[in-house]
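> sequence and predicted structure are below.
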Amino acid sequence: YDYLMYSGYGVLAYLWAEMAEVAQRKLEEGTTEEAFYTAKLQTARFYFKRMLPRAKAHADAMISGADNLMDIPEEHFAF
């Protein structure tokens, strides 16, 4: 689960960086769709500021090992 979530956040970060780069270039070149590209940049900022930091918790969980999970006795799963 943690690896999947971590990977997803990373892939989306890459995609948002790509979209933000295109949006910035379009705004600098001049476009009739200024609101659209401005919204892309604002959404990218939101993702990097609010969503991407969640990846750290998943990374921490991945590297923490499974000792605490394996400490649960097998009989505790049969209720």
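Structure received.
> rest of the way, CA atoms for contacts and neighbours
OK.
> can you give me the helices in this protein?
2-29, 34-46, 54-63, 67-70 (DSSP state H).
> adding distance to residue 78 and mean neighbour count, write those helices out as a markdown table.
Listed next are those as a markdown table, based on distance: least, CA to CA, whole Å; neighbours: other CA atoms under 10 Å:
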| stretch | distance to residue 78 | mean neighbour count |
| --- | --- | --- |
| helix 2-29 | 25 | 15 |
| helix 34-46 | 44 | 16 |
| helix 54-63 | 26 | 14 |
| helix 67-70 | 15 | 8 |
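> in CSV, list the ones you listed along with distance to residue 76.
Shown next, in CSV, are the helices of the chain (distance: least, CA to CA, whole Å):
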stretch, distance to residue 76
helix 2-29, 23
helix 34-46, 42
helix 54-63, 22
helix 67-70, 12
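> check it against this one:
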Amino acid sequence: YLMYSGYAVFAYLWARMAKVALDKMAEGTSEEMFYNAKVQTARFYFKRMLPRARGHAEMMLAGSDSLLDMPEEAFAF
């Protein structure tokens, strides 16, 4: 759950940073390279990092049947 939440929060933050960067570039800025780097990094995050959240979501939603099927004695070692 925490890993999935982390990916989701970072996606939100990168989306916000990219929006601000695009707005600044549209206004015209002397820091074009800085803001362009923000946008490029956001694209990288969404393309290469965020897809990892799918696996974490699947694990969260898979349930705990396999663990709960074990007898209580299996934990007493």
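Great, that's in hand. Bear in mind the structure is a predicted one, so any value in this text is a computation, not a measurement.
> TM value for the aligned chains?
For this chain pair, the superposition-based TM-score is 0.88 by TM-score structural alignment, normalised by the length of structure 2; 76 aligned residues with a CA RMSD of 1.4 Å.
> what's the separation between the residue most central in space within structure 1 and residue 51 of structure 1?
For structure 1, residue 9 is the residue whose C-alpha lies nearest the centre (CA atoms, centre = their mean; 2.4 Å). Distance of residue 9 of structure 1 to residue 51 of structure 1, given as CA to CA, to the nearest Å: 8 Å.
> do residue 11 of structure 1 as well
12 Å.
> what of residue 44 of structure 1?
10 Å.
> which residues do those two both contact?
Taking CA atoms under 8 Å, 6 or more residues apart in numbering as the contact criterion, no residue touches both residue 44 of structure 1 and residue 51.
> residue 12 of structure 1 matches what in structure 2?
In structure 2, the residue equivalent to residue 12 of structure 1 is residue 10, according to TM-score structural alignment.
> relative to residue 17 of structure 2, how far out is its match?
To residue 17 of structure 2, residue 10 of structure 2 is 10 Å away according to CA to CA.
> swap in residue 36 of structure 2?
Using CA to CA, residue 36 of structure 2 is found at 11 Å from residue 17 of structure 2.
> kindly report the same for residue 41 of structure 2.
Distance, residue 41 of structure 2 to residue 17 of structure 2, by CA to CA: 10 Å.
> residue 73 of structure 1: how many residues sit nearby?
Residues lying near residue 73 of structure 1 (other CA atoms under 10 Å) number 9.
> what span of structure 2 lines up against stretch 40-59 of structure 1?
Stretch 40-59 of structure 1 corresponds to residues 38-57 in structure 2, going by TM-score structural alignment.
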